[in-house]
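Undergrad: the sequence isn't on hand, but the structure is:
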């Protein structure tokens, strides 16, 4: 036995075993390996991973100099790199472009070493494909760029909403003045409508920047889509024919209007991209469906019940079987770098899920694709909402601490509230509000504060501070947007209401009165300006 063991461990067998181990590593390595003659640059060997990566056969590479084959097309660079390697014994390229036999560009990490084997010089090149990593890095840069653009858009929308709030409040005052002639009032109403259309534009900016406050309300889906059509038509290229089929019946859901509009817009833009550059037909339809207990058998996400089915279809290129399972993955895109973030469909999926719904997709390559968004539907239409005219809304004698850093907005709010009998104390910042609170010994019934103010203090922080001293205090927080994702669902029982900018006097007066009376559950106040789609 010892004799056999000794024979197995002879230098000859050890060398053979070492060669076998190296060959096994060479054959199974998950990086490309290329072996060259160190004196001539002629290729001696290439491992299977490299051959598969570059679409070459072994006989197409062995026996040729490195710069003779297509993947190293820059002969001068290859020859100079070869000379440098012979001199220095090591060379590295962190990002080297290669070209496969089929003409596909590959970004690789290229490391070469020169060493001696049995008296001759050998070069080993280790080649790692980093194309996927480069794509991910490009997507990350694009996402970061979009984040910056989104923040810029949100900031612009916030500033415009302050301007529009002041404008709408002043127009409300003028419209309530009986001294104006009917012609003057007609002009003022037109200005008010223009301001509301401008408000819908800022809403689109907030939608893009994802800084719009989230809040659900009953929506008649066909009506929402009808108002969105004009904007969609402006977004579509002249080669895309938008064909809506919204029906004649109301279909009610409880949803966040801006998120639903975002989902529809994303789906339509995705459909348009699928039909570029020739164009085609883009269908937008809505229908009411009742799903039975067998629905989950066809789709695990589905369930029995009454649903609004929103359908967006196109006559584009279609989606292959490999791509379909990845459609809703964040950053997954089949578009060229710079033409998409890969977030559009993942946002649609997320919005549907937020509303207790789901998304289905069917597609045929060369024919087109259909997306269906299922959202829970209300079985009964909500009672009609009766908006009281601003003049008819009851005022009061309560004391209000008003905190707003924008002087024109603050002055108009104070004017509107004082005209209804309220005692209003004004502050332009959090510290000023704290001083006023102390001076008045906290004798306030309501805090009306902007969400974001100078000196790093928010309206909610002020409310929490004052509420601890005066438990009966009520509060209204207002903002052009909320980058803290103001939680409307968490307001129940807190006495705190949220009023999104812009708003008119009627909405302001109604919100303040309801908050003081606590006649409705806290949350987003009714919008002063229904959100019509912007018109040119």
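TA: It's in. Note that the coordinates shown come from a computational prediction; the quantities given were computed from them, not determined experimentally.

Undergrad: CA atoms for contacts and neighbours, from now on please.
TA: Will do.

Undergrad: can you name the element that comes right after the longest helix along the chain?
TA: Criterion DSSP state H: the longest helix present in the chain is helix 131-175. Counting by DSSP states H and E, the element after helix 131-175 in chain order, helix or strand, is helix 182-209.

Undergrad: relative to helix 131-175, how tilted is that following helix?
TA: Inter-element angle recorded for helix 182-209 and helix 131-175: 160 degrees (by axes from the mean of the first three to the mean of the last three Cα atoms, to 10 degrees).

Undergrad: what packs against helix 182-209?
TA: helix 131-175, helix 257-274 (3 or more Cα pairs under 8 Å, 6 or more residues apart in numbering; DSSP states H and E).

Undergrad: give the next helix or strand downstream of that helix.
TA: Sequence-wise, the next helix or strand downstream of helix 182-209 (DSSP H and E) is strand 217-220.

Undergrad: give the buried residues for that following strand.
TA: Going by neighbour count (16 or more other Cα atoms under 10 Å), the buried part of strand 217-220 is 218-220.

Undergrad: cool, and stretch 208-221?
TA: For stretch 208-221, by 16+ other Cα under 10 Å, it's 208-216, 218-221.

Undergrad: do stretch 336-356 as well
TA: Judged by neighbour count using 16+ other Cα under 10 Å, the buried positions of stretch 336-356 are 340-353, 355.

Undergrad: wait, what's in contact with residue 340?
TA: residue 333 (Cα atoms under 8 Å, 6 or more residues apart in numbering).

Undergrad: comparison target, given below:
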């Protein structure tokens, strides 16, 4: 009995420890499972991030090579056209880091002319397209990419130093510790590789010949090549060898690739990196994070456990209250924005349609306005011809304002164009627009106390403000009828400062134009007056207004450095006052005289010949040197043949981006002012000007005065 007592005690002790031990084991197993899942997700996310970076590098490299090949193709096309035009033509080309020579081959493929006497041996054809074939030549340790195009009975060849091209575009790009970037054609022929011995060989067959006698497993590499042929881009891992290492170690690699279209064929741009270059840092960083998190968690878990009971009850109550508040706010915002969303969708559809219409109308208005100005310049001011031309010019200007209003509805117009706006003309035009919406029971009256004052701003936006206020006034008058008066006058700055004592009125302007709209409608009480300029506030019925009109009006007027206020009395009516700073006028023809005195040499490029003819006649009449062209190849040729002070290029020349062309020539002609002629200032054009890619832009329809004004402004900056 005494011998069995210690065994019974030990059994009870183990039995007592079993429950917490089991709980501990289960907890550790659960934590291990959680850590394993987190590690899997973390590894996947980090590896995906690394591979996306590789894909971006490959895409950037492919884009750079594509741009360079297109530039070479343009040069080759230009040389080939000249070769076809002249039987004894001997082409020349400016030598650069990559362009080394230009040849002429006869029908037997023999070089009959070399611009710089460079000789090389044909190695292998790379790619053939409908117009151009690509060949790889070599001379000693140098490799050349030769682009060939037929020109009658002869073949024009542009010789590009592909070794220098690889060094400039690719060799400085580092991926991982041992990674590199290579290029293959659609038949897995190596076009560029960090190892010169591998240029011009097949990826699998060529390497088997080079490394004869060594057992190389190419199965994984062959599967990669098949995938790269079938897919345009992607990332795959495989097993291969480091060809730059004499020992040829077999490693696990990752390849990010992308197809580079070359005519109807393609090249494959591939970035290769060691899998461990990505995996090992991810693993090490995760282990460190787990250790740090585990230590912090161990310290905090005891403290948080004590606080949990007290905070849990408060947290539940606070969560329920917060959810109820959020739900209530969401319902209110949904109710308020319902009509605004439907209105915005209609405006978006209108903007999409009007963007293309405005471009075509501006091309029509450019020669109409320009030739009318030329006729008035040649005719006597009192003659019938002069009067007829004046009528044409005024009608074209009115059409131009209509096009601007249409263009303002397009979302592509991301920058407001400010000009000198005649306030008298603005009042007159607004009255005419109000008349079309004014019922017979409302008497409309215009009172003008102005004498030719102008303001700096956007006529469309200012007209929108006055029109919106006038329409609101008509609604306030209602069916009983009444009177609507639009007035214009000039007030001193002191009057504006007295009306807005809480705001600092700028001292830059001594006088302001006061535009007022007065109605004899129902009026508003004091509480309503305090909220009229707040967004989404409206006194109209559901479906009749969004509450955005006066809020937008206040925003527009403040961007014009002005102020807006209202006075109202119940039963007697309301008056809105709009104050805008008066613009001091410049002398007439100042921009034109500056252009004549500066003796500018201008090159204009547009695919609309009527626009080019107008600019040629208009600028030539001022004594300026003008050259015009309508094709990108002709434009490049003119820039190489003679110097120009100004390049005015259409934003969509031959369906290509004028901004991209200005970016491509930015480094070659640093002293030349680059102006883009556009239908509406898009985000791309505004960003290009802010980053110095272009010096400025003019909005069509363009004339000599508007172009010279922008040139002068750009050259001053």
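TA: Okay, I see it. Here the structure is a predicted model, which means the values were calculated and not measured.

Undergrad: now what about the TM-score between them?
TA: Counting by TM-score structural alignment, normalised by the length of the first structure, the TM-score of this superposition works out to 0.59. Behind it: 392 aligned residues with a Cα RMSD of 4.7 Å.

Undergrad: one step back: of the buried residues of strand 217-220 of the first structure, closest to residue 382 of the first structure?
TA: When the buried residues of strand 217-220 of the first structure are ranked by distance to residue 382 of the first structure (Cα to Cα), residue 218 comes first, at 7.0 Å.

Undergrad: for the nearest residue to that closest one once chain neighbours are set aside, give me its contacts.
TA: Closest residue in space to residue 218 of the first structure, ignoring its immediate chain neighbours: residue 254 at 4.3 Å, by Cα to Cα, 6 or more residues apart in numbering. Taking Cα under 8 Å, 6+ apart as the criterion, residue 254 of the first structure is in contact with 216-219, 376-378.

Undergrad: repeat that with 10 Å
TA: Residue 254 of the first structure makes contacts with 215-221, 355, 375-378, 382, as judged by Cα atoms under 10 Å, 6 or more residues apart in numbering.

Undergrad: ok, residue 329 of the first structure next?
TA: Going by Cα under 10 Å, 6+ apart, residue 329 of the first structure touches 342-347, 349.

Undergrad: cutoff 8 Å now
TA: By Cα under 8 Å, 6+ apart, the contact list for residue 329 of the first structure reads 342-343, 345-346.

Undergrad: so residue 531 of the second structure, which state does it fall into?
TA: coil (DSSP: H, G, I helix; E, B strand; the rest coil).

Undergrad: ends of stretch 570-584 of the second structure, how far apart?
TA: In stretch 570-584 of the second structure, first residue to last residue: 40 Å (Cα to Cα, to the nearest Å).

Undergrad: centre of the chain versus it, how much separation?
TA: Its chain's C-alpha centre and that of stretch 570-584 of the second structure lie 39 Å apart, by Cα atoms, centre = their mean, to the nearest Å.

Undergrad: what does it contact?
TA: Contacts with stretch 570-584 of the second structure, where a contact means Cα under 8 Å, 6+ apart, come from 420, 453-456, 469, 473, 496, 509, 511-525, 557, 560-568.

Undergrad: buried subset of those as a ChimeraX selection?
TA: ChimeraX command restricting those to the buried ones, with burial defined by 16+ other Cα under 10 Å:
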select :420,453,454,455,456,469,473,496,511,512,513,514,515,516,517,518,519,520,521,522,523,524,557,560,562,563,564,568
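
Undergrad: if I pick the aligned partner of residue 463 of the first structure in the second structure, what's in contact with it?
TA: Aligning on TM-score structural alignment places residue 463 of the first structure opposite residue 662 in the second structure. When contacts are counted by Cα under 8 Å, 6+ apart, residue 662 of the second structure touches 674, 693-694.

Undergrad: which residues sit in contact with residue 165 of the first structure?
TA: So residue 165 of the first structure contacts 409, 501-504 (Cα under 8 Å, 6+ apart).
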